[in-house]
Structures are given as structure tokens and as C-alpha cells.
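*Asks:* Got a predicted model here, sequence first, then my questions.
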Amino acid sequence: MSEPENPRAEAGHDIPQKNEQLIDRLDWNLLRTFIAIAHEGNITRAAGSLHLTQSAVSQALKRLEKQIGYALIVRNGSRFTLSSHGEKVLRLASDIYGSIKAISNEIEPVAEEVGGHIRLLTLSSIESLTYDTFLARFHERFPRISLEIVCIRSEDILSSLQKKTANIGIGLCPRALPGIGRSLIMEQSYGLYCGRSHRFFGRNDITIRELKQENFVRSEADRIDGLLSKITIFRNEMDFSGWISGTSCSIQEITRMIVANYGIGCLPEHIAQPWVDAGKLWRLPPASGVAKSGIFLLWNHDGRYSNSERVFLEQFQSYLQAYPPISDEKKSGPVFPTINAG
């Protein structure tokens, strides 16, 4: 049998040409997006980690699948798994991305040369070893980045992020919000306390029933539509009917009013404990606590970040991933992670 006039006409001989076309048109940023999708196991979480919208990540996946010519994920309702081609692409893309990152690391500026200013909106009275250690290590690594910390209510932090008048904040955010990314810094457990002048101070025989008609000092966020609605729900479920005798957005002022016997009130346990040890506050039932609420690093997915803001956000996110919060105030300082500072 004679050889065919055109060897490429045989099955499989068009593959090199197809591979050359793929190399020419493949967008490497799509591979980075696919790596995030595969690692997060969820389109929404991948969008958060990349500071992109969910729609943008979904479209990037479709473009990559079109360029490669194969489906990379197998959908099962709201969940998905990687296809066999997806697993191969993930393995190869991770190698490629590692090589690209190595190039970036070789030419990135020295951390000490990165300068700029960061305006950080934060809830007041955050007592967190994780947060404190991060700030100290970050300043050591980036001494030319100045930091402005503005203390406001968590509601105002979220509003500023949503309106894009700020890019980064730290505060309460019990629910996922459109356009807002969040990473847990610490979880606060709230207990119920009274001051030294209260008739229940020093007593271990108090029951929940005896507390129902007591005056109550509360946070402004302690309302059914507020960020501390879990405390409101607790009071409603326990049928608390006492007068709201004091309100503040400041933990210090709430503590001050409880100590001054305006009423009983809820405080984060780790903040209240030094006052208990000093004999100025007394822990009331329930022993298991009233509620838990997380303090989060917050950011706008579509924010226009300066280089210093981007470095701060990337470093903080990487730090929290490397050392996730467990029981925040019992931790020792974690090792500061090394990431691209460019």
C-alpha cells in the first residue's frame, strides 16, 4: 500500500497543529481562575478569593473550556467535581502557575521598598492575638506602609465597603453579602454579666428565670435586624421583659454601664474576663454563653486597590489561611507566611 499524499490526513496527525493553536490563544489568567475554582470547590468562594464577581469567574471557566475543547468540571446540582480532563489541566496549570510565580518572585521589589498608605475601617475594642501579631509582623516586613485605623460601627464599615468609599475593614458580618468578601479573624463568645452593685453579684444560685425582668444594657447592633441579632433572639426566646436601660455602639461604654449597675448585659467573654478577675463584673447564667459572633477581615470584591492595600489584603488573607482561628486568645504567635509582595 502506498503512503498517503498528505500524512496529516491520517487520524491524529492534526493534533500538533491543534496544540500550536491552543498555545497561541490560551489566556494564562484563565488557568489561574481555574486553579482557584478547583481549590475552593465552589464558584462563589473562588470569586471571593480572586476579588472577582461570581459571573466573571463562571464566564472565565466557560472560555477556558472552549479554548481547551473539553468540559473541566462535572456539575451535580449546586456541587461539582473535576472531570478527568479537569484533573489533568489542574495538575499542569499548577505547575505552570508555579513557574510564573517563580518569575515574579525573582523580579519583585524588596518588601522594605513597598510603600504607601492604608486606611482601615475597624470595629473598636477588638482584642485578638491573631490580629495584633499580624499587624506587628506586617510592619516589620513593610515598614514604609503607613496605617490609618478608623474606628466606626460594623454597620458603617459594611456600608462604606458596599458604596466603595473604603476597600478594607474589620468587623461583624454574620451573613455573606453581595460584593463583600470576608475571612474569619476570631470568634467571640458572649456571656451575660452584672456589676458589683447588682443584687445578683457573687451568687452562684441564679437561674435564667430570675433574670427575665432585669433591666438590660445592649449594643446598638443587638436588634432583630442587626449584626448581633443572635443576642436579640436569645432575649426573645428567654422572654426577657426588662427595660432597656442603656445602649451604645462601644463595648467600653456598655461595660461601663453594666459596672455602674444600669442593668445586666452581654459582653464578649475574653473582654469581660479581666473585669471579672478584678471583682467588678459577675458572670450570670447560662454557663454555656448567650451567642457567638465572628470578627472578620472584610473587603470589596470590585474595589480599586492601591499597591499597599493589595499587599495588606493578600498578606492578611494568606496569614489567616496559614493559621486559621481556633480559640483566638489562647494562641501563640504564628509563623508569618511569605507571599508575593509585588
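*Replies:* Sure thing, it's come through. Numbering: from 1, shown residues only.
*Asks:* Every contact and neighbour count from this point should use C-alpha atoms.
*Replies:* OK.
*Asks:* What about Asp277, how many residues nearby?
*Replies:* When neighbours are counted by other Cα atoms under 10 Å, Asp277 registers 10.
*Asks:* which residue ranges form the strands in this protein?
*Replies:* Secondary structure of the chain by DSSP state E: the strands cover 73-76, 79-82, 116-122, 145-151, 168-172, 180-195, 216-219, 244-248, 264-268, 281-284, 291-300.
*Asks:* Can you mark which positions in the first one are buried?
*Replies:* Buried residues in strand 73-76, counting neighbours by 16 or more other Cα atoms under 10 Å, are found at Ile73.
*Asks:* Give me the contacts around it.
*Replies:* 80-83, 86 (Cα atoms under 8 Å, 6 or more residues apart in numbering).
*Asks:* go on, the fifth one?
*Replies:* For strand 168-172, the external contacting residues (Cα under 8 Å, 6+ apart) are 119-123, 153-154, 157-158, 161, 227, 293-300, 309, 313.
*Asks:* hmm, 7 Å instead?
*Replies:* In this structure, residues lying in contact with strand 168-172 by Cα atoms under 7 Å, 6 or more residues apart in numbering are 120-123, 154, 157, 227, 294-299.
*Asks:* looking at those, which has the most residues close by?
*Replies:* Of the contacts of strand 168-172, with other Cα under 10 Å as the count, Ile157 tops at 28 neighbours.
*Asks:* Relative to Thr247, how far out is it?
*Replies:* 19 Å (Cα to Cα, to the nearest Å).
*Asks:* which helices and strands does the helix ranked longest in the chain pack with?
*Replies:* The residue-count maximum for a helix in the chain (DSSP state H) belongs to helix 84-107. Secondary-structure packing of helix 84-107 (3 or more Cα pairs under 7 Å, 6 or more residues apart in numbering; DSSP states H and E): helix 28-40.
*Asks:* Okay, one more to line up with it:
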Amino acid sequence: MSAPNRNYDPVEVTTLSADAVERATSEALAAISAAATLEELKEARLAHAGDKAPLSLARAEIGALPPQARADAGRRVGAAIAQVRDALTARQEQLERERDEQVLITERVDVTLPYDRLPAGARHPVSMLADKLSDVFVAMGYEVAEGPEVEAEWYNFDALNFLPDHPAREMQDTLFVAAPEDAPPGTRSGLVMRTHTSPVQIRSLLTRPLPLYVVSPGKVYRNEALDATHLPVFYQIECLAVDEGLTMADLRGAIQAFVDALFGTGLRTRLRPDYFPFTEPSADVSMECHVCRTESTKPGADPCRVCRSQGWIEIAGCGMVNPRVLVACGIDPDRYSGFAFGLGIERSLMLANGINEIRDTYDGDVRFSRAFGMEI
């Protein structure tokens, strides 16, 4: 920048001429007006309002004018800079407003669109029923017990009074994982996929103090052909109570509570003699048909598909815990007695809801699960 002229000689500064200032102002206003985006406006600001812009350089040269010429040049340049600044501010506001309007258009959410275009999922009815049955016994003071699905033969068979030649221990009924000679070091028992949840009861008897009241839902495995009423992998729930003075009357009461919770109150139950290695005496549990209430057995009545017009439905096996099982777990059978019963959860679901095909429970069709509602 040139130094002030103190000799009052005429000094011609071309950047301060009226034509130059007007031309720089016009170029700046044209560039600002032509900026279509905020990024282009930023470039125009640097070019026409930055430190090296023509108007900025003109303002720096005012000091080189004679004193009598500075005021006029200062007003002329100051007015031009203010005009450019105002144009930048106005264009900035306009472009930001257009940007915001565009965002509202491109990112707009149409709240009138259907909200359920993706169907809602649902918990599996088998899981819901297992939780419901467990809750029934938890409310009665029972504890929920769990155990491994790959189980030692001793827990799955020997401790439950299955003799070595019992048919259930054959390969056509049980899925074997390892033979005794292939079992982990330190064990003399083979490994199987558990065929029932009764091993959980054995583990509970060995690890929990008496008296003992447990319910054990879980997955079991059997070497069975898949058909309308059988699955090779299914769920069971078993109940075990061991205490002083328990009798068949206590067992009957627990079974009735279970039936009332699953099918509603007012249905009769009956026990008929049966055989299970781990209970003695043993019985199968039947309940009055919850659909026909035995009316289908009367002459001239309409047939009932659920009970096949027999009036009763077999739902579970039960009995008093065999003393040999108590001895195997180190419990004095002369002091303690117990009862147990168990059933398949899928079959209970079929009975309660009139399902004829057990494979429907595992086809993976969400429409099947949604029909049972959504429970937490």
C-alpha cells in the first residue's frame, strides 16, 4: 500500500475511481446473484468480499489519497462494501431457506402410510405354554430347574432305574453321542441326547437340599420317525416333589392344579395303572374332554374329534418316585417319599387348541404363531 501523500500532489489511484468501484460492485452483485448453492456463495464471498477482493484492496488504498479526497472515496467504497455485504446476507438466507425446504421434501415422512406393512412377529406358542405351566408351579412354591441336553447315561437311565437291557436304551430309541469307552476321561458312562427331562430331577436331588419341589421344562430327543403326532425333537415339562409324608393324594392335587391352569376349572381327572421304571406305583393321567365334556359318549350325540368320542383324553404319566431312584441319589426312602409327573408340551398345545398336525408347531410359519397372540 502506498504511503499518505503529504505534499498534496495529485495522486491517481485507479482502484478508487468511481468507475472501478462501480464495476467491482456490479461484478460482486452478479456473482452473488448467480450462486445457486451455499458452496458457490462461499466462493463468491471469498472472491468479492475477502481480503484480496477488489473492494478490499480499494479500501486499503484510501490512505494514499490527498486529505481532501479521502472522505469522498471512503464514502464511495464503504457504500459499495455495505451493498455487497447486504447482498451476501440476503442470498445466504435465501439459499439456507431453499435448502431447508428441500430437506423437508426429500426427508419427509408420510404418516398416512400403512404402519403394518411388515407383519409383526410373535413368540412361539410352545415357549409361551412352557412359561405358563412353569408359572403355575412356581406360584405353588416350586423352583424351575434346568440341565444339559447332552446327558450322561447314568443320569438319563441308570439313576432312573432303567436296567441295562431296557428297550429305551437301544439305538432305535435313543440318540447316542459317545459310548462308555469313548466317554470323557474319569467317567464310565456313555453320552446320549437326553430322552426326557427326568435327568434334571436326578441332578436336583443330588445338588439341592430336601424338601425338594422343582419343575423342569426343556427340549428332549428321541430316535422317532416324523409324523402327525411324533417329533424327534420336542419339549417336555416334568414336576418332582420329594418331602416327608407325600402321598398319591398330593400327586392328584398337583395334577388337578395343572389341568385347571391349562384347560380351565371344572374338568375331572382320573388315574389308571401304568408302568414307568422311575415311579412305583405309576399311572397315566386322563382328563375329561374339554370340548364335549363326555357328551359325545352318549347315544345319538355328535362325534368329538378331540377325544374320538371316548370322553377322556390321556395327557401325562405320573407316579410316586421309585425308592430305588431315591437310594441312587443318597436319600433315605424310609423317611422321604415323592411324586413326579410329566407330559409333552406340544401335545398339550394340540389338545388345548384342536391342532391335528404336530408338525405345524415347527414349520416356521409365523401365521401359526400369530394365531396364539403375543404374550410377554
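*Replies:* Happy to help now that I have it. The model shown is predicted, which means the values in this text are computed figures rather than measured ones.
*Asks:* what's the TM-score here?
*Replies:* The TM-score (TM-score structural alignment, normalised by the length of the first structure) is 0.23; 126 aligned residues with a Cα RMSD of 6.3 Å.
*Asks:* What is the lengthiest helix in the second structure packed up against?
*Replies:* Criterion DSSP H: the longest helix present in the second structure is helix 67-106. If contacts are counted by 3+ Cα pairs under 7 Å, 6+ apart, helix 67-106 of the second structure sits against helix 18-34, helix 54-60.
*Asks:* For the longest one, could you pull out the residues that count as buried?
*Replies:* Along helix 18-34 of the second structure, these residues count as buried under the neighbour rule (16+ other Cα under 10 Å): 21-22, 24-25, 27-29, 31-32.
*Asks:* repeat for the shortest one
*Replies:* When burial is assessed from 16+ other Cα under 10 Å, helix 54-60 of the second structure yields the following buried residues: 54-56, 58-59.
*Asks:* on that earlier part again, compare the strands of the first structure and give me the one nearest Glu237 of the first structure.
*Replies:* Proximity to Glu237 of the first structure (Cα to Cα) singles out strand 291-300 among the strands of the first structure, at 12.4 Å.
*Asks:* Would you mind listing the outside residues contacting the closest one?
*Replies:* Contacts to strand 291-300 of the first structure, defined as Cα under 7 Å, 6+ apart, come from residues 161-162, 167-174, 179-190, 230-231.
*Asks:* Separate out the buried members of the residues you listed.
*Replies:* The buried subset of the contacts of strand 291-300 of the first structure (16+ other Cα under 10 Å) comprises 161-162, 167-174, 179-190, 230-231.
*Asks:* Tell me how far Asp132 of the first structure lies from Asn19 of the first structure.
*Replies:* Distance from Asp132 of the first structure to Asn19 of the first structure, by Cα to Cα: 51 Å.
*Asks:* next one: Leu161 of the first structure
*Replies:* In terms of Cα to Cα, Leu161 of the first structure sits 44 Å off from Asn19 of the first structure.
*Asks:* what do you get for Ile180 of the first structure?
*Replies:* The gap separating Ile180 of the first structure from Asn19 of the first structure is 39 Å, by Cα to Cα.
*Asks:* now do Leu135 of the first structure
*Replies:* Leu135 of the first structure sits 48 Å away from Asn19 of the first structure, taking Cα to Cα as the criterion.
*Asks:* neighbour-wise, which of these two wins?
*Replies:* Under the criterion of other Cα under 10 Å, the comparison of Leu135 of the first structure against Asn19 puts Leu135 first, with 15 against 11.
*Asks:* For the stretch 201-342 of the first structure, which segments are assigned as helices?
*Replies:* In the stretch 201-342 of the first structure, the helices defined using DSSP state H, counting those that start in this stretch lie at 208-211, 229-237, 251-259, 269-277, 307-322.
*Asks:* Looking at these, spot the one closest to Asn29 of the first structure.
*Replies:* Nearest of those to Asn29 of the first structure, taken as Cα to Cα: helix 307-322 at 17.7 Å.
*Asks:* that older thread, would you list the helices of the stretch 201-342 of the first structure in a markdown table and tack on distance to Ala38 of the first structure?
*Replies:* Shown next, in a markdown table, are those (distance: least, Cα to Cα, whole Å):
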| stretch | distance to Ala38 of the first structure |
| --- | --- |
| helix 208-211 | 48 |
| helix 229-237 | 34 |
| helix 251-259 | 41 |
| helix 269-277 | 37 |
| helix 307-322 | 17 |
